[in-house]
Every structure is written in structure tokens, then in C-alpha cells.
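**Q** Dropping the sequence and predicted coords here.
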Amino acid sequence: MATKDTGIGDTEDKIFIGKGEQPAWLTLGLANRHGLVTGATGTGKTVSLQVMAEGFARAGVPVFAADIKGDLSGISEVGEPKDFILKRAAEMGLAFQPDQFTTVFWDVFGEQGHPVRATVSEMGPLLLSRMMDLNDVAEGVLNIAFRVADEQGLLLLDMKDLRAILSFIAEHAAELTTEYGNVSKATVGTIQRQLLVLENQGADKFFGEPALALKDFMRTDRDGRGNINILVADKLMQSPQLYATFLLWMLSELFEQLPEAGDPPKPKLVFFFDEAHLLFNDAPKALLDKVEQVVRLIRSKGVGVYFVTQNPIDVPDKVLAQLGNRVQHALRAFTPRDQKAVAAAAQTFRPNPKLDTAKVITELGKGEALVSFLEGNGTPAMVERIMVRPPSARIGPITPEERQAIMAASPVKGKYDTTIDSESAYEILQKRVATTAAPADAGAGGGVLGQIGAIVGTIFGTNTPRGKLSTGQVIARDVTRSVTNKVVGGVVADLGKSMGGSLGSSVGRAIVRGALGGLLRR
């Protein structure tokens, strides 16, 4: 097939990744069979990821990638024709053409990109349990909370909604235990404490509305090239469980929302999952089964998933078996464990009689890689040693000013930047409490002053019918009314101005009772 008239080496159906004894191509029609990019720190994984992302974008395929160190942000700016880049391009027979790509920055914390939000209901109890590292008992109670919210018609959108429904089931633990199984207040308290930990990590900014519309990840620009969506993850990585759970939620949402596509000529979206080992560390079997299911089946939705990590052994075998396109950068083998890892990495490739794969993995220089991409009917090609081609866009991070300029021109500017607080579980349950409390307040005989009158009436006998009052009681009644109107009434009025809501009323009543007691004892 003839190459496009771009000078960058791609063809109509393939992405040029690099060159060794022969060119290495990633076939677009097989790119949704997923992939793996591995290698030790500093060996060139990020550049390989950028080269692949640029190729997909040029082919009209939107990309989503997590940017752990900020290095991938340079893809938004024009590449610089530095000497080593020009030299590498010339060695591969390429005419280096600086380029840049339409980029949208996202940030769970809303600081260096558009906010990314999901509702609590969308996340679901399984992923929330993973995020909070709950045991089986606590996970069961969380499932009950979701079930009760569903039956009560209570929307769970943000963290205060989740707290409200947990408080609700704690208050009704006895009734719920009969219907759903044991619900203890102690277990609810455990979940509440874990929610506090999540909030301290910033998760409260992630849950809420407007929730992310996944179609905004799947845009193309005016030239028909795919947008590159970058998740700013440097701060997010300080909460690794939140990071891993968020990305798994994204995959699950894509799987559930996208229609079946079979094997399209190119993917609808390519998803790069950096620091992928965080997804699998200490993950319960139920979660691992879900990951395997999503990875295995999302291919038919036209989505390609590429895990980026240091070593193939970071990925469970069942998931690893689904990853057909492989890029392996150098690994070090200084310890027995390192040597075992190198051997495991070598075994994931289809052997090449010309290469000692295990030996070559330890000898690769920066920018070199062993690659094996799917070909023909979906079988992996023999492993080849290549030099990865230079990216067309800038290598390295952008400045804060450049980032702000990109965000100002973003196609989703203004859509997610302001939080919306819709009526949901928290507000509805608050209204129920207020409605229940209203009749009791109404029967108090005119609020605070009515209650004062009742108290004084009981003490002095002023509730006795008028015709049966003694002279002493009449005098006491008149004195009490004067004190109440002139002194206590002024205190309550001042309290009403300075303290709002039920708390102010309660404190006011307590102070009034104390004041009256002091006056009456004199």
C-alpha cells in the first residue's frame, strides 16, 4: 500500500512505529485487540506511547491517555527539529515534519484540566468498595445502601448523598436487618470513616454533576483527526486506588454505553492505562474477574486498551493473554527477581530465530524496543528489535501558560467547569426529617415564647382557669409576663438574629430557661 503524502511513514491502514531490519507497523484494523507497553523507568515508554497516540490521532481515532509525570502534554505543541530527532528520522528514511494535535486536558481535581466527575450511582458498590478497601461485611452493607436508595427512589450523586443514605440505614438497621440481613451501626461507621479518608484525598470533587459524557472523549477536530484526551494524573497518583478505580470505571462505562461494532477498520477510541499495575495490586477476585471481562469484551465495541507498566508480570495472565500488540523496552536484570521478570517478558513474544529475546531485553538502549504486532488474521508477528521513530509533536511538558491557552480554546470549555447540585438523596431525606419534625414544633404553642409561657404557667400555676387564681398567683402572673416580654423576649430576639435554624432555637430555649430560673430564684 502506498504511503500517505505526509512524510511521516503511516499508510491508510497502518501506523509506522519504528524500524529495525524492517519497518514495524501497527495495523489499525487490529488495534482494538489491545496492547502492552513495558520497560524500566527512563527507557522510552512515554515516547512510544506518544508515537502511537499521534498515529491514532492522524488516522481519525480519538485517544485517552493518563499522564503521570506531565511529559505527554507536549503532544499539544509543535515539535522541535532538534539534532537527535532529525538524525533518527533520517536513519529511517523519514522527512521530519513538526506537528501538533488537538488536545483536551482533564483533571479529577479540576486544577490543570476540565473537571472529571461521575455520580455515586454510576460508580456502583463494587468499585466503591474497591476504592475504600472495604472487607466483605462492609461491602455487603454498602450494597444494601444502594438497594434501599433504589427502592426509595433516592438519587445517589455525590458524597453527601452517600453519607445520607448510610445514616438512613443506620437509623433503620433493625427493620433492614429483617429484610436484607445484618446491618450494624458499627459497620456503617466503618464505611463512613473510609469515606472520610476518600474525601481527604479529594474524591469528593470527583463525585457529582455534571457527570462526564463519554462522547466528549470521542471527538475529532475540524481536520478529521482524533482529539487526544490527557488525564492529568500527577496529583491523582497520590491516591492510587482512586486512580485505578476511576480508569476501570471509564472502561466499564464505555463497555456498557457503546454499541457492538465487531471488527471495525479502525478503533472508535484507544485507551492508554499508565502505571497499570495499580489496577491489579491487592485487587479482590471479583474485581479481577470484572477487569478480565471488560478487556475481553470491549474489543467488540471498537475500543482498544493499551496497558503501560514496567513489566509484563504486573498484569495477570488472563488479562495478558488478551493483549496482542506488544512493545518491550529495556529491563534490568541485577537480581534474581529481575532475571525472572526478564525471562517472563521474553516468553510473552513469538520467538524469532535471529534473536535471543531474553538477552536483547537487557541490552536495549534508550529509544530501542522489541515489538510484536498482530498481522494477517490476528496472529502475532515474530519479535523484532527496532528503533522507535521520533514523535512529530514536542517531547516533554508544556508550560502553565500554554496549558491555560489550550483550555481556553477547548471544545468542552464551560461544560464541566461549574458544579451542579441537583436535588438527590441528601436533600430528599432532609425534607423528610423536616416534615416529620414540623407537627411537634407546631404543637408547642407559638414557638419559643409559647414554650416559656407553658414552663412559667406550670411553675406558678398560671395555667389554672382565670377565675380560680389566688391573689398571689395573679401577682406572679403579671410579673412573669413583664419579665418575659421585656427581658427574655429581647434575649430571644437577639438570638434569632444571630443564630439560624434549629440549632439557634435549641440554644435559645436553653438560655431562656436558665435566665428564668435565675430570676425566679431571687
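**A** Thanks, I have it.
**Q** use CA for all of it now, contacts and neighbours both
**A** OK.
**Q** Can you give the distance from the helix or strand hosting G472 to the centre of its chain?
**A** Using DSSP states H and E, G472 falls within helix 471-483. In terms of CA atoms, centre = their mean, to the nearest Å, the gap separating the centre of helix 471-483 from the centre of its chain is 67 Å.
**Q** alright, now check it against this:
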Amino acid sequence: MTAPAAPKPAAASLDPKAPDGDGKIYLGRSFTGAGKARRAKDEFLTLRLANRHGLVTGATGTGKTVTLQVLAEGFARAGVPVFAADIKGDLSGIAEPGTPKDFLLARAEEVGIDYQPDSFPVIFWDMFGAQGHPVRATISEMGPLLLSRLMGLNDTQEGVLNITFRVADEQGLLLLDLKDLRAMLAFVAENAATLGAQYGNVAPQTVGAIQRQLLVLENQGADKFFGEPALNIADLMRVDRSGYGTVSILAADKLMGAPRLYACFLLWLLSELFEHLPEVGDPDKPKLVFFFDEAHLLFDEAPKVLLDKVEQVVRLIRSKGVGVYFVTQNPLDVPESVLAQLGNRVQHALRAFTPRDQKAVRAAAETFRPNPDLDTAKVIMELGKGEALVSMLEGNGVPSMVERTLVRPPSARVGPITEAERAAVMAKSPVGHIYDQPVDRESAFEKLQQRTEERAQPPAQADAGGGGLLGGILDSVLGTGAPAPGGARGTGTGAGAPKGRTSTRMSTTEVVVRQVARTVATQVGTQLTRAILRGILGNIKR
């Protein structure tokens, strides 16, 4: 239910941009107590602590997407770039100014601000290239661990995939797209006997199983994701001329049909950020904030090695100045090891219709710092749309007491933009000329194909004549060369001689002399060739 409006406290800011100048993002206003004891409190997210990560949860239709938009707008105003996945297309409205509708004006008055429409710099991305600039990564950048998760490989198949990457690396063969990986797997299968002695058994059946999984991956659209130009992390960290951080929005509506591809892409992106960004400790504000919507897709049926990777990245990427915010329906969707790293929390309403729902309510209530004025577990089920339980880090990183909060209205449009508006934004994009056209440079596929063609070439023909070069010279002098065009050797007048041409038939003596000359020429040529070779080899030995 919605709490009644309270008088604006003197400390409240009427300008929604002002809190960002104070190193804070204004989230809304909380109310506690009743009657004369009723008090109001403004809720902020401190930018200095925003890289300690966060969690936004709640049932469908309770306002998670609006809260995500409010946070994204606040970060952008503060000059912090944002990356977010847009599952339903609603977040795209952040590119256009909001309209002062009655419900927005009413909520602005309740939380003590003046409603001011605003828009934000946006770059649209799409792994399929339909609703944004194509997002690409190379096979090598993705690596065998994520690819194995992506294809659902067992331990044996993952081992063969690791061998394939190792061989490609040692032979200088670039793995950029799916056809490179296919060619490399075929090469490993053809050389299984040789490679098996060094790396372990490589069964053709295992390679075949991986190839089939690659086909499934291609049918899901992964062939458009793997390739070049690969995404440059710097293009996600742009700030426009007005000082607003750019909001990068990944169109993920179609991507939901390939949840493994979606989850592995986002985990790859986090890993790239972790590997490429320098250590900055605790900056005054994050260098980038990453919103992971539908977070359960990352953790569903994930093997332990992958969960360990997620936990490691989330735990360590804070020192790179990156904040990660998971958005999901149920806090139980996130493993406890990861949940423990999320300091800033917004909990929208949950519905306890099943035993699992009741467990989720208790778990959500227990994760907050208790407030003696609130029965947290009860309030979670009573929250109205646009209301949330909020606990943000404050001071030295200690969570504030949980408060029942009315979330402020967004300044940009609530809801999706039109196709024409999206096209206009993309036409002005600063990165369109970089990513819109694919590049296919020479890599493993082309080099292995070249090797195959070279092996298929016939060997060079040896020189005719037993005496080599000298034999050829003697043949020309003594008439022992190749057959004449008419088909007969020498100058005979046999059946092969052209009709009408006159020639002299050799006598018996001439035939014998000619045969002796041929034998002598061959023997002399062979002996001279051997002598020359012995001389050359002798000089080499010296």
C-alpha cells in the first residue's frame, strides 16, 4: 500500500540532480512511525560505496524495472557509465525525456521533489544485430571454460576442447569464429594419434559430439556473436560532453530464447572487465556499473567451477571500480556465496503462495539489518507497486537499517521507445562505424584449409634422362632427346614420320654407334653427378 505524503523536510533536495553532486543518488523517501511520531527520511545510495555491489529483487509487476531505471539515471547523472540488459524493452525509454503524467507528478510530490523530465545518452547493443549494434567476442576470448558451459559439455568433452585450444595456441592458429573452432576440432581428430601421446586420448566420437553441440549453438544465433570486430570494453565506459555517463543497453528479448548464451556472454563481459581494468581501490564513484537482469539464468544448473568463477569475479572486481547489481525475482536465485558480496539492497514485494515463497520471504527479511519499527517479513508481503524495503551501505560500509521506501519516479520515459526513435538514436551513435560491419581476417580456418590444399598438390616431376643436366646436354648433341612431334625418336622414317617428309635410314653401324654413345653419355653423366654431390657434401661437412 502507498503511504500518505508527508511534509518535505528542510534537508530534502527539490532538485533531482543535486544529490549526485553530493556524491549520492536519491532513491526515494521512507516513512516510519505513526501520528506525531511519524517521521520521513530521504534514502540515498552513496557513490563511494556503489562498487560494493547490490541486489534488486521482487515479484513480477512490483516495480523492479523502474527501480533499475532510477538507479541507472542516477549513475548516468553522476558521470558513471552503465551497462544493462533490457529484457522486455522497457528500459529503452531512458533515451527519451519523460512525460509529466499524473501518477508521476503525484509520486514526485510524495517523495518531496519537483518532477523534471530528462533524457540520457544511450548506445543500443544487440547480439543478433537487429535492435542495436552487434556485440561480438572471439572464440579465444570466450575460452574453453565458458564455451563448455555454453554447450553443456561433460568432463571428457571439456578436456578435448582444452586440448584443441592448446594446440591452436602452440601452432599460432587464431580461433575467432565458429568455423575456426570447427576446423581446429577436425584437425585434432585427424591427428588424434600424434596428439594423444602428448595431451591424452582424443576419441573421434568425442570430437563429433562437440561438433554437434556447436551446430546447436549456431542454430541459437551464436554464429553472429563469435567474430570480429570484438567488443572493446572502452566503448562501454564513455562519458558524453555534458558529463553524463553513457547507458549501454543490451536488447535481450530474443536472447532469452538462448539463456546459456545470455548468461555466458554476461559472465564473459565481467571477466573481460576484471582482466583489463587496472586496480583503483575504492574510488569516489564507480568507473562502470553493471546491471545483470534475470540473474537466475546465470546460476541455474551451473557447475561448481562456474559458480566459483562468478564468486571470484564479483568479489575482486570491486577493486577495479566496477559495481555489479543483480536483478531477479527471488533472493534465493542467487547463491549465498555471491549474496554475501551484495551490500546495497532494494527488496520489492514478494508473494508467499507456496512453501518456497515463504522461505524466500524469510530469507529476504533475514538479510536486512533489523529495524525495531518494522516487521520486515510482514512488510515484504504488504508492499505496493513502487514501494520497496531499502538498505544501503553508509559510513564505513555498514548497512543502514531497513526502511520502507517510496521509490522516486524516473526522469526519462517509463516504457519502450518506438522503432523510429531507436533508429534515430543508433544513427547518432559514436560506435556504429566500428561494429556494424563484420571483419573476417585470416585465422585457423583459412590456414588449415591452405595446408590441406598444399598437401593435395602433386609432387614436382623429376628431370628426364639418367645423367641429369649433363645427360640432357648430351641428349641434345647425340639425338637422344624426347620423341619428335611425329611420335618417333630421332630422324627415322618409321610409321610415325610425317607423310611426305624425306629422311635417311640409318645403317646398322650407325645404329650401333648411336646406342654406344647413349650408354657412354648416361654413365659419364651419372659419374659426374655423383662427383659433384660428393664435393658439395664434403664442403658442408667441413
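**A** In hand now; what should we look at? The model shown is predicted, which means the values in this text are computed figures rather than measured ones.
**Q** After the helix holding G472 of the first structure, heading C-terminal, what element do we hit next?
**A** Downstream of helix 471-483 of the first structure, the first helix or strand assigned by DSSP H and E is helix 489-498.
**Q** Can you check which part of the second structure that following helix sits on?
**A** Mapped onto the second structure with TM-score structural alignment as the criterion, helix 489-498 of the first structure occupies no residues.
**Q** how far off helix 471-483 does that helix point, in degrees?
**A** For helix 489-498 of the first structure against helix 471-483, the angle by axes from the mean of the first three to the mean of the last three CA atoms, to 10 degrees is 30 degrees.
**Q** Counting by contacts, list what helix 489-498 of the first structure packs against.
**A** Using 3 or more CA pairs under 8 Å, 6 or more residues apart in numbering; DSSP states H and E as the contact definition, the elements that helix 489-498 of the first structure packs against are helix 501-521.
**Q** If you count neighbours, what's buried in the helix it packs on?
**A** For helix 501-521 of the first structure, the buried set under the neighbour-count rule, 16 or more other CA atoms under 10 Å, comprises 504-505, 508-509, 511-513, 516.
**Q** could I get those as TSV with distance to Q238 of the first structure?
**A** As requested, those are arranged in TSV below (distance: CA to CA, whole Å):
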residue	distance to Q238 of the first structure
G504	41
S505	44
G508	46
R509	48
I511	48
V512	51
R513	52
L516	57
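**Q** and the helix holding G472 of the first structure with helix 501-521, angle?
**A** Direction vectors for helix 471-483 of the first structure and helix 501-521, defined by the same axes, to 10 degrees, enclose an angle of 140 degrees.
**Q** and helix 471-483 of the first structure, what does it pack onto?
**A** Contact partners of helix 471-483 of the first structure among helices and strands, from 3+ CA pairs under 8 Å, 6+ apart: helix 447-460.
**Q** tell me, the helix it packs on lands on which residues of the second structure?
**A** Following TM-score structural alignment, the aligned partner range for helix 447-460 of the first structure in the second structure is empty.
**Q** Buried residues of that helix, list them for me.
**A** Neighbour-count burial for helix 447-460 of the first structure, with 16+ other CA under 10 Å as criterion, is recorded at 448-449, 451-457, 460.
**Q** circling back: tell me which residues in the helix holding G472 of the first structure are buried?
**A** Within helix 471-483 of the first structure, the residues scored as buried using 16+ other CA under 10 Å are 473-474, 476-477, 480.
**Q** what's the burial count for the residue mapped onto L288 of the second structure from the first structure?
**A** Alignment of L288 of the second structure against the first structure is given by TM-score structural alignment, with L269 as its counterpart. When counting by other CA atoms under 10 Å, one arrives at 26 neighbours for L269 of the first structure.
**Q** contacting residues for L269 of the first structure?
**A** 61-64, 218, 302-304 (CA atoms under 8 Å, 6 or more residues apart in numbering).
**Q** Among those residues, which one sits closest to K14 of the first structure?
**A** Within the set of those, V61 lies nearest K14 of the first structure; the separation is 12.3 Å, counting by CA to CA.
**Q** Quick one: residues contacting that closest one.
**A** Contact criterion CA under 8 Å, 6+ apart gives 220, 225-227, 266-270 as the residues in contact with V61 of the first structure.
**Q** go with 6 Å
**A** Neighbour list for V61 of the first structure: 226, 268-269 [criterion: CA atoms under 6 Å, 6 or more residues apart in numbering].
**Q** next one: V108 of the first structure
**A** Contact analysis of V108 of the first structure by CA under 6 Å, 6+ apart lists 115-116, 206.
**Q** now those as JSON lines including secondary structure and distance to F101 of the first structure?
**A** JSON lines is the format used below for those (DSSP: H, G, I helix; E, B strand; the rest coil; distance: CA to CA, whole Å):
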{"residue": "P115", "secondary structure": "strand", "distance to F101 of the first structure": "21"}
{"residue": "V116", "secondary structure": "coil", "distance to F101 of the first structure": "21"}
{"residue": "F206", "secondary structure": "coil", "distance to F101 of the first structure": "27"}
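**Q** Nearest to L364 of the first structure among these?
**A** Nearest to L364 of the first structure among those: V116, at 38.1 Å, using CA to CA.
**Q** Map the closest one onto the second structure.
**A** Matched to the second structure by TM-score structural alignment, V116 of the first structure sits across from V135.
**Q** Tell me, how many residues neighbour its match?
**A** With other CA under 10 Å as criterion, V135 of the second structure counts 24.
**Q** From G152 of the second structure, how far out is the closest residue in space to it that isn't next to it in sequence?
**A** Spatial nearest neighbour of V135 of the second structure, chain neighbours left out: M127 (4.8 Å); criterion: CA to CA, 6 or more residues apart in numbering. For M127 of the second structure, the distance to G152 of the second structure equals 20 Å [CA to CA, to the nearest Å].
**Q** And for E454 of the second structure?
**A** The gap separating E454 of the second structure from G152 of the second structure is 36 Å, by CA to CA.
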